[in-house]
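J.: got a sequence here, can you build the structure:
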Amino acid sequence: MRFKKLVVCVMAVLLMTGTVCGSTTLSMAAEQEKTYSDSDLKRMAAIIYCEAGNQSYAGKLAVGIVVMNRKRSSSFPNTVSRVLKQRRQFTPVATGKWAKEMKRYDRGAYKKGARAKCLKAAKDALGGAKTVTYRGKEINMKRYHFFSQRLKNAKLRISEHDFK
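T.: Predicted coordinates for the structure are as follows:
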């Protein structure tokens, strides 16, 4: 009986530390369940491509984080779709470019190249990322709600976007 208790305790410790029989610990991201819908992923990947498709990964992720910051803020709509469709906020939505990108997503265009990086940034932003690493510095983005190529009183510049 004591031996069984000892084995159970050892197994519990190994499971809590994330190692069993020499396997490596799982990353936090791999342990977390997906907490967003496929349609939100498509919307987010498409807007990131439209707004920051030619920018660094940090620039792509920063755009996604701003969308999520707005979604969480009481000053903005509370869904990804409504945030993106809010009047005069995202030019690609108004011009139809965003809708075209969502059709490309449906046709499988987000599997390689810049679009695949936008998909990764969308997953990270929707999954709760709040920081980006840019030029070797980790930047906490949780207080940023606006971005543009030229933004008055900007507090931060990442790639080709100003943020505040």
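J.: CA only for contacts and neighbour counts going forward, please
T.: Will do.
J.: might one say that Ile65 is in contact with Val132?
T.: No. Between Ile65 and Val132 there is no contact under CA atoms under 8 Å: 9.1 Å.
J.: tell me, what's touching those two both at once?
T.: The contact sets of Ile65 and Val132 overlap at Met141 (CA atoms under 8 Å, 6 or more residues apart in numbering).
J.: counting by contacts, list what the helix or strand harbouring Lys100 packs against.
T.: When elements are defined using DSSP states H and E, Lys100 is found to belong to helix 97-106. Applying 3 or more CA pairs under 8 Å, 6 or more residues apart in numbering; DSSP states H and E, one finds that helix 97-106 makes contact with helix 38-52.
J.: other residues contacting the helix it packs on?
T.: 59-61, 63-64, 80-81, 92, 97-98, 101-102, 105, 114-115, 118-119, 121-123, 126.
J.: contact partners for the residue nearest the centre of the chain?
T.: What sits nearest the mean C-alpha location of the chain, by CA atoms, centre = their mean, is Ala125, with 1.5 Å. Counting by CA under 8 Å, 6+ apart, Ala125 makes contact with Leu61, Gly64, Ile65, Met68.
J.: another sequence for comparison is provided below:
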Amino acid sequence: MNIIKKLCIVTIGVLLITISSNSTVRASEIGYSENTDEVILTIDEESSLAEEPLDAEENLEEIADADYELSEEEIDLDKYEIYVDEQGQVYYIEKKTADSDSESEKAIQENNEKNEKSNSAKKEKNKNQTEKPSYSEKDLRLLACLIYAEAGNQSYEGMLAVANVVLNRVKSPIFAHVNTIEEVIYDNKWGVQFSVIVKNSKTGKSILDKAFECYDTGKFPGKNPEAERKCMNRAIKAAKAALCGENNIGDFLYFRANNSSAASIKKKYDYKIIGDHIFYRTK
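T.: I've put the predicted structure just below:
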């Protein structure tokens, strides 16, 4: 009976060891000694009760070698992070360095700055495209044609000065009875202010009327059409500049040809000579 009890105890022990180690033991491995009544447990050399687990890092390297056939030199554990998914698939992820992070942040910052500049340029372009001029086409036509009629043979500076005489009168309290460019040009309260508006008795047209025709049609019937076209373009440029605030004569309100008749003006008034014209104001 003692032998049977011992056999039962040993058998139960073996079963427990077998379950915990996931190993199997053959029946021939269990016996007992007749002389000592001791149960003898023998293990075949070809089997083991428990397998020694592999080191985790060695296991990953073995899997990597089996799946990707990489050499140890190719798997730099200082350079790569190892990730194994649930199916045992091994992935090597390159570790980020401080330099790479810095370069990445620098690239992102440069890209953001580039986008900001691009957006600013687009906004400025859209603003310029949508911003309406502070003058009308009618005012530009009137002023450019008056400049062409009065100072068509003068320099750009001379044309700009004529334009500003007109605009100064629009704003001056001395000419309070006129408030627009058109009113200034056709003003005759104290007599005709600009002789170019006087109509020819034979043709019924004034010099200013002819300038309007050239402006509207782009045709110049004179002896040198190309030169006259350039003069008109210069007059338009001067008119636009004056309408946008460019001023080269201050608050002068008058001008006339700089000839012998202008001698008295030089004695009585402040003046400025530009080309063939003298521009002046009362002291």
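J.: overlay them and tell me the TM-score.
T.: Here the TM-score for the pair of chains, by TM-score structural alignment, normalised by the length of the first structure, is 0.72; 140 aligned residues with a CA RMSD of 3.1 Å.
J.: which position in the second structure aligns with the residue nearest to the centre of the first structure?
T.: Correspondence of Ala125 of the first structure to the second structure, assessed by TM-score structural alignment: Ala242.
J.: which stretch of helix or strand covers that match?
T.: helix 225-243.
J.: circling back to that earlier point, just give me the closest of the contacts of Ala125 of the first structure to Lys34 of the first structure.
T.: Checking those against Lys34 of the first structure by CA to CA gives Met68 as the nearest, at 15.1 Å.
J.: aligned partner of that closest one in the second structure?
T.: Checking TM-score structural alignment: Met68 of the first structure goes with Leu167.
J.: ok, now Phe146 of the first structure?
T.: Checking with TM-score structural alignment, Phe146 of the first structure has Tyr254 as its match.
J.: surely Cys244 of the second structure touches Lys132?
T.: No. With contact defined as CA under 8 Å, Cys244 of the second structure does not reach Lys132; the gap is 11.9 Å.
J.: anything in contact with each of those two?
T.: With CA under 8 Å, 6+ apart, Cys244 of the second structure and Lys132 have no common neighbours.
J.: quick one on the thing from earlier: among the contacts of helix 38-52 of the first structure, which ones are buried?
T.: For the contacts of helix 38-52 of the first structure, a neighbour count by 16 or more other CA atoms under 10 Å gives the buried set as 59-61, 63-64, 80, 92, 98, 101-102, 105, 114-115, 118-119, 121-123, 126.
J.: please enumerate the helices of the second structure.
T.: Along the second structure, counting by DSSP state H, helices occupy 2-21, 56-68, 98-130, 137-151, 156-171, 181-185, 207-217, 225-243, 263-268.
J.: returning to that earlier point: Cys244 and Lys132 of the second structure: who's more crowded?
T.: Set Cys244 of the second structure next to Lys132 and count neighbours by other CA atoms under 10 Å: Cys244 wins out with 12 against 9.
J.: quick one: contacts for that one?
T.: Ser134.
J.: measure it to Ile274 of the second structure for me?
T.: Using CA to CA, to the nearest Å, Cys244 of the second structure is found at 21 Å from Ile274 of the second structure.
J.: any idea how far the aligned partner of Ala52 of the first structure in the second structure lies from Leu160 of the second structure?
T.: Alignment note (TM-score structural alignment): Ala52 of the first structure maps to Ala151 of the second structure. According to CA to CA, Ala151 of the second structure stands 10 Å off from Leu160 of the second structure.
J.: kindly report the same for Lys268 of the second structure.
T.: Going from Lys268 of the second structure to Leu160 of the second structure by CA to CA gives 24 Å.
J.: same deal with Glu110 of the second structure?
T.: In terms of CA to CA, Glu110 of the second structure sits 46 Å off from Leu160 of the second structure.
J.: Phe76 of the first structure - nearest residue in space that isn't next to it in sequence?
T.: Arg70 (5.5 Å; CA to CA, 6 or more residues apart in numbering).
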